[in-house]
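Visitor: Pasting the sequence and the predicted coordinates here, then a few questions.
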Amino acid sequence: MRAVIPDADSMHEFGRTVAGLLQAGDLIVLTGPLGAGKTTFTRGLGEGLQVRGSVTSPTFVLARTHPSTIGGPPLVHVDAYRLGSALELDDLDIDFVRSIVVVEWGRGMLNGIADSWLDIEIERPVGASQAAASVVADEAEVLDLDEPRTVTVTPHGPRWPNEFDGDFAPTGP
């Protein structure tokens, strides 16, 4: 599935929509440049899953666990930017079976970790990352510019169908 998400609010809502499809044991790998909207998507996902705590980028702590407020699986948000291999990801001792796990910068690190996952790539317009170079010091997040992003969702493994239907496509204003 490939779609254009028009703005940050729609990216957040896309995360909420995807949350409705997830269950314990599901894994999402997020790929995209700084400021693409990976954390905005994950905030929406957390809201849709009704987890506790503010979803922020785990850049400096590598992983954050957000327990469910409704008895569902926790959301584990991982930033693999500083990790060098699947072995280092495995060393974080994440409960992949009982959690919903989102791994930013995790492409290529899933060998032996999972047999199914959703690969979500977020592309931003060329040159936008330079325009969004302001950094929020306490969270090390690049500020999102409110502009369209192209999102490609690729399922891997037996958990996901080969293609998604229109029910999965994000909706914009």
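Guide: Everything's here; your move. Residues are numbered from 1 along each chain as shown.
Visitor: C-alpha from now on. contacts and neighbour counts both.
Guide: OK.
Visitor: where does residue 167 fall, helix, sheet strand or coil?
Guide: Three-state assignment for residue 167 (DSSP: H, G, I helix; E, B strand; the rest coil): helix.
Visitor: Give the burial count for it, as a bare number.
Guide: Neighbour count for residue 167, taken as other Cα atoms under 10 Å: 8.
Visitor: and it, what is it in contact with?
Guide: Residues near residue 167 by Cα atoms under 8 Å, 6 or more residues apart in numbering: none.
Visitor: again with residue 152
Guide: So residue 152 contacts 1, 2, 3, 119, 120, 121, 122 (Cα under 8 Å, 6+ apart).
Visitor: Make a ChimeraX selection of whichever of those turn out to be buried.
Guide: Listed next is the ChimeraX selection for buried residues among the contacts of residue 152, using 16 or more other Cα atoms under 10 Å:
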select :119,120,121,122
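Visitor: got the buried residues for the helix or strand harbouring residue 154?
Guide: Assigning secondary structure by DSSP states H and E places residue 154 in strand 149-156. Buried residues in strand 149-156, defined by neighbour count with 16+ other Cα under 10 Å: 149, 151, 152, 153, 154, 155.
Visitor: Now tabulate these in CSV and tack on distance to residue 47.
Guide: Formatted as CSV, the buried residues of strand 149-156 follow (distance: Cα to Cα, whole Å):
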residue, distance to residue 47
149, 21
151, 20
152, 21
153, 20
154, 23
155, 22
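Visitor: Give me the neighbour count for residue 112.
Guide: 9.
Visitor: want to compare, so here's the second one:
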Amino acid sequence: MKFQLPGIEQTAQFARQLAGELKAGDLIILSGELGAGKTTFTQTLGEALGVRPGIISPTFVLVRIHPSLIGGPDLVHVDAYRLGSAAEIDDIDLENTLDSSVTVVEWGEGRVEHLSDSYLLIRLERPSESPEAAGDEDSEPRSLELTAVGPRWADLEAGSFEADLGQQH
């Protein structure tokens, strides 16, 4: 499923809607260049899941756990940018929290798929030069591609997301 989103608010809306579909044990892999909106997506997702606020990119600590404030699953936020192999991923022991949390891995494509037989891969892209935005990153359009893998997501359809997000392809 691919969506053309007019700006960062629609990207956040997508994250809020996705949060309603998530449960403990879900793995989300975020892909996209610097500034594509991966951390903003995770912040909105965490807010919608009701976890402790203060989500920032875990670039230097690699993993941050944000406990639920409402009795739901915790959010485990990972930055795999500096990790180069499956062995390095295994060293940070995500298996310990995977079943009881929603796990979001930025820069995880090609690095963490072995952790679960079901996951969502979300690719975010922002055009490098957008005349519509004129320098305003929040109003720059984004492309969001969602790939659902495995039995957990077999029934996920584009209709799960409201039509006002943007144009679906």
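Guide: All right, it came through fine. For clarity, every value in this text was computed on a predicted model and none was experimentally measured.
Visitor: if we can go back for a sec, post-alignment, the strand holding residue 154 of the first structure versus the second structure, mean distance?
Guide: Following the fit onto the second structure, the mean deviation recorded for strand 149-156 of the first structure is 0.4 Å by mean Cα distance after the TM-score superposition for the first structure.
Visitor: so where is that strand in the second structure?
Guide: Under TM-score structural alignment, the match for strand 149-156 of the first structure in the second structure covers residues 142-149.
Visitor: Just want the most central residue of the second structure.
Guide: In the second structure, the residue lying closest to the centroid (Cα atoms, centre = their mean) is residue 30, at 4.7 Å.
Visitor: Can you tell me the SS state at it?
Guide: When classified by three-state DSSP, residue 30 of the second structure comes out as strand.
Visitor: where along the second structure do the strands fall?
Guide: Along the second structure, counting by DSSP state E, strands occupy 2-5, 27-31, 63-66, 74-79, 101-106, 119-125, 142-149, 167-168.
Visitor: quick one: contacts for the residue nearest to residue 81 of the second structure when sequence neighbours are not counted?
Guide: Spatial nearest neighbour of residue 81 of the second structure, chain neighbours left out: residue 107 (5.3 Å); criterion: Cα to Cα, 6 or more residues apart in numbering. Neighbouring residues of residue 107 of the second structure by Cα under 8 Å, 6+ apart: 29, 30, 31, 32, 79, 80, 81.
Visitor: Also residue 24 of the second structure?
Guide: Contacts of residue 24 of the second structure were listed using Cα under 8 Å, 6+ apart, and they are 72, 73, 74, 98, 99, 100, 101, 102.
Visitor: Can you pick out the most distant pair from those?
Guide: 72 and 98 (13.9 Å; Cα to Cα).
Visitor: Between these two, which is the more surrounded one?
Guide: residue 98 (19 against 16).
Visitor: where's the equivalent of the more buried one over in the first structure relative to residue 141 of the first structure, distance?
Guide: Here residue 98 of the second structure is matched to residue 96 in the first structure, going by TM-score structural alignment. Distance of residue 96 of the first structure to residue 141 of the first structure, given as Cα to Cα, to the nearest Å: 25 Å.
Visitor: In the first structure, what residue corresponds to residue 123 of the second structure?
Guide: Using TM-score structural alignment, the partner of residue 123 of the second structure in the first structure is residue 121.
Visitor: Surely that match and residue 151 touch.
Guide: Yes: contact status for residue 121 of the first structure versus residue 151: in contact at 5.6 Å, counting by Cα atoms under 8 Å.
Visitor: what are the ranges of the helices in the first structure?
Guide: 8-19, 38-49, 86-90, 128-131 (DSSP state H).
Visitor: out of these, deepest packed?
Guide: helix 38-49 (a mean of 24; mean count of other Cα atoms under 10 Å).
Visitor: Pull the residues that contact it.
Guide: Helix 38-49 of the first structure is contacted by residues 8, 11-20, 30-32, 54-57, 66, 68, 72, 75, 77, 102, 104, 122 when judged by Cα under 8 Å, 6+ apart.
Visitor: try 7 Å
Guide: The set of residues that contact helix 38-49 of the first structure without belonging to it, under Cα atoms under 7 Å, 6 or more residues apart in numbering, is 8, 11-16, 18-20, 30, 55-57, 75.
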